[in-house]
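S.K.: For reference, the sequence and a predicted model appear below.
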Amino acid sequence: MDFTQLLLWRFEFMENRIRQLERSQNNLMREGRVTKTHNDGTLEVDMQGLASDRLHQITRAGALTEWAPATEGERVLVLNPTGEPGRGLVLPGGYTDGHKQPHDKLGEWFKGAGGSFVKMTGDVIELNASKIRLVGEVEAEGKSLTHNGKNVGDDHDHTKVTPGPARTGPPS
């Protein structure tokens, strides 16, 4: 191989390498939409026409865990540290016209599913659902305990109390 051929080969090699690096850099982060979800927590994503294989969603999976899988149609951001989209990790992508912001109060934590939600402010935790199930022992401590506006705490009074084996009336 003479010097001219070697030089041409080297230029071709460098041009190919530059194209590879540009492709990898373009794929470091890609916006997309979830096209399919799987029970093992993996997702398939369409990234502007580039379909992924099953990708893992970034989540908590240590001593503290969380299960909040993405849903089909949800906007996501795929991180590809190697530049290979098939080996990426999926992050939530934010709100869109199709998936509106569910809450608008700064300083409050909000998590919802369907019509149910949990909301935390500086001093209140609100659980809101058509049915709430507590499993296990339940302990309540505090100054008062009310149900539908009636005191049912340890200091509540009953009406129509008859001494002996009779049943009491409702709390007052």
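M.R.: Cool, got the structure. A quick note: this is a predicted structure, and the numbers were derived from the prediction, not measured.
S.K.: okay, CA-based contacts and neighbour counts for the rest of this
M.R.: Noted.
S.K.: hang on, Leu21 in a strand?
M.R.: No. Counting by DSSP: H, G, I helix; E, B strand; the rest coil, Leu21 is located in no strand; its state is helix.
S.K.: So it versus Met120, what's the distance?
M.R.: Using CA to CA, to the nearest Å, Leu21 is found at 46 Å from Met120.
S.K.: Same question for Pro102.
M.R.: Going from Pro102 to Met120 by CA to CA gives 14 Å.
S.K.: more neighbours, those two?
M.R.: Legend: neighbour count by other CA atoms under 10 Å for Pro102 and Met120, higher for Met120 (14 against 11).
S.K.: Can you get me a residue count around the nearest residue to that one once chain neighbours are set aside?
M.R.: Among residues not flanking Met120 along the chain, Trp109 sits closest, at 5.1 Å (CA to CA, 6 or more residues apart in numbering). Trp109 has 13 neighbouring residues, counting by other CA under 10 Å.
S.K.: here comes the other one, which I'd like you to weigh against the first:
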Amino acid sequence: MSYAGTDTDRRLGNVISIGRIKAVDPAKGLAQVDMDGPDTDWIPWATARAGGDRTYWCPEVGEQVVVAAPSGELGNAVIIGCLFQDAHPEPADSADTHRTVYADGTVVEYDRAAHAMKIDVSASSGTVTVICKTATVQASESVTIDTPETTCTGNLTVAKSLTMGGGGGSVNITGPVAINGPTLTHNGKEVGSTHTHSGVQSGGSSTGAPN
């Protein structure tokens, strides 16, 4: 067999290869791949966007990847994708589900059939932070906040009715209270600025209950 033929076969065999990540350099965006033979040099991994809009997702050691080498030269190789394996199988089994599972158990999922979006960080006891100038949540039916403690650090405006009750809760207010409205009732009795009392007389006696 001629050297030219051997070199051609080698190049063709290297055009598309499958290997596993051996090491990563997160700061430089490079990785080394174990090709079940000679390891690659430090090579880049492909990303969804790399211009003014950019995405970053560093592969992990042991992750199975697809390597493309233009002209079959591994020195010019690029990691172009990843493949599931027994140790890290598919995180979903539905064609309608877009699901990302992180190593700490966090899940980000959208189910187009159910029209449902879910962000679940409960497995990692993590937090979700949204930072912006203005945030708007529009729900055509209802919004539920299910938590034992809710804190609002600024002003709170309620445009319509406010209903409180259940669980034996109470209201604690620190600071001045101003109520502007035509009526103020307590257990069906008017106790606002225009209410009257029965049994009023001068002296040290107390008034009767509100009328």
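M.R.: Structure received. Every value quoted in this text rests on a predicted model; they were computed, and no experiment measured them.
S.K.: Quick TM-score on the pair, please.
M.R.: Put the two chains on top of each other and the TM-score (TM-score structural alignment, normalised by the length of structure 1) is 0.76; 149 aligned residues with a CA RMSD of 2.5 Å.
S.K.: Would you check that the residue nearest to Met120 of structure 1 makes contact with Thr121?
M.R.: Yes. If you go by CA atoms under 8 Å, Trp109 of structure 1 and Thr121 touch, sitting 6.6 Å apart.
S.K.: how about stretch 43-63 of structure 2: buried residues?
M.R.: For stretch 43-63 of structure 2, a neighbour-count test (16 or more other CA atoms under 10 Å) marks Ile43, Pro44, Trp45, Ala46, Pro59, Glu63 as buried.
S.K.: ok now it, how far from the chain's centre?
M.R.: Distance of stretch 43-63 of structure 2 from the chain centroid (CA atoms, centre = their mean, to the nearest Å) equals 20 Å.
S.K.: same thing with stretch 139-159 of structure 1?
M.R.: Worked out by CA atoms, centre = their mean, stretch 139-159 of structure 1 lies 36 Å from the chain centre.
S.K.: burial of the alignment partner in structure 1 of Ala4 of structure 2, as a residue count?
M.R.: In structure 1, the residue paired with Ala4 of structure 2 according to TM-score structural alignment is Arg17. Arg17 of structure 1 has 12 neighbouring residues, counting by other CA under 10 Å.
S.K.: Next, Arg17 of structure 1: secondary structure please.
M.R.: Of the three states, Arg17 of structure 1 takes helix under three-state DSSP.
S.K.: list the contacts for it?
M.R.: Residues near Arg17 of structure 1 by CA atoms under 8 Å, 6 or more residues apart in numbering: none.
S.K.: hmm, try it at 10 Å
M.R.: Going by CA atoms under 10 Å, 6 or more residues apart in numbering, Arg17 of structure 1 touches Phe11, Arg23.
S.K.: try Gly32 of structure 1
M.R.: Residues in contact with Gly32 of structure 1 (CA under 10 Å, 6+ apart) are 44-52, 73-78, 90, 93.
S.K.: got it, and Ala68 of structure 1?
M.R.: Contact partners of Ala68 of structure 1, counting by CA under 10 Å, 6+ apart, are Gly41, Gln57, Thr59, Arg60, Lys111, Ala113.
S.K.: what helix or strand is the residue positioned nearest the centre of structure 2 on?
M.R.: The residue lying closest to the centre of structure 2 (CA atoms, centre = their mean) is Ile119, at 4.7 Å. Taking DSSP states H and E as the definition, Ile119 of structure 2 sits inside strand 116-120.
S.K.: Check the mean deviation of that strand from structure 1.
M.R.: For strand 116-120 of structure 2, the mean deviation from structure 1 after alignment is 1.4 Å (mean CA distance after the TM-score superposition for structure 1).
S.K.: Show residues contacting that strand.
M.R.: Defining contact as CA under 10 Å, 6+ apart, one finds that strand 116-120 of structure 2 is touched by 97-101, 105-111, 126-128.
S.K.: Then stretch 48-66 of structure 1?
M.R.: Defining contact as CA under 10 Å, 6+ apart, one finds that stretch 48-66 of structure 1 is touched by 30-38, 40-46, 67-70, 76-79, 84-92.
S.K.: Out of these, list just those in helices.
M.R.: For the contacts of stretch 48-66 of structure 1, not one is inside helices, with DSSP state H as the criterion.
S.K.: Can you flag the buried ones in those residues?
M.R.: Neighbour counting with 16+ other CA under 10 Å marks 30-35, 37, 41-46, 69-70, 76-79, 84-91 as buried within the contacts of stretch 48-66 of structure 1.
S.K.: so how far is the strand holding Ile119 of structure 2 from its chain's centroid?
M.R.: With CA atoms, centre = their mean, you get 8 Å for strand 116-120 of structure 2.
S.K.: buried residues in that strand?
M.R.: For strand 116-120 of structure 2, by 16+ other CA under 10 Å, it's Asp120.
S.K.: equivalent range in structure 1 for it?
M.R.: Under TM-score structural alignment, the counterpart of strand 116-120 of structure 2 in structure 1 spans residues 124-128.
S.K.: At which residues are the strands of structure 1 located?
M.R.: Along structure 1, the segments classed as strands by DSSP state E run 29-37, 42-47, 50-51, 55-57, 75-79, 89-92, 109-113, 116-120, 125-128, 146-147, 150-151.
S.K.: if we can go back for a sec, the residue nearest to the centre of structure 2 and Pro26 of structure 2, how far apart?
M.R.: From Ile119 of structure 2 to Pro26 of structure 2 the distance is 26 Å (CA to CA).
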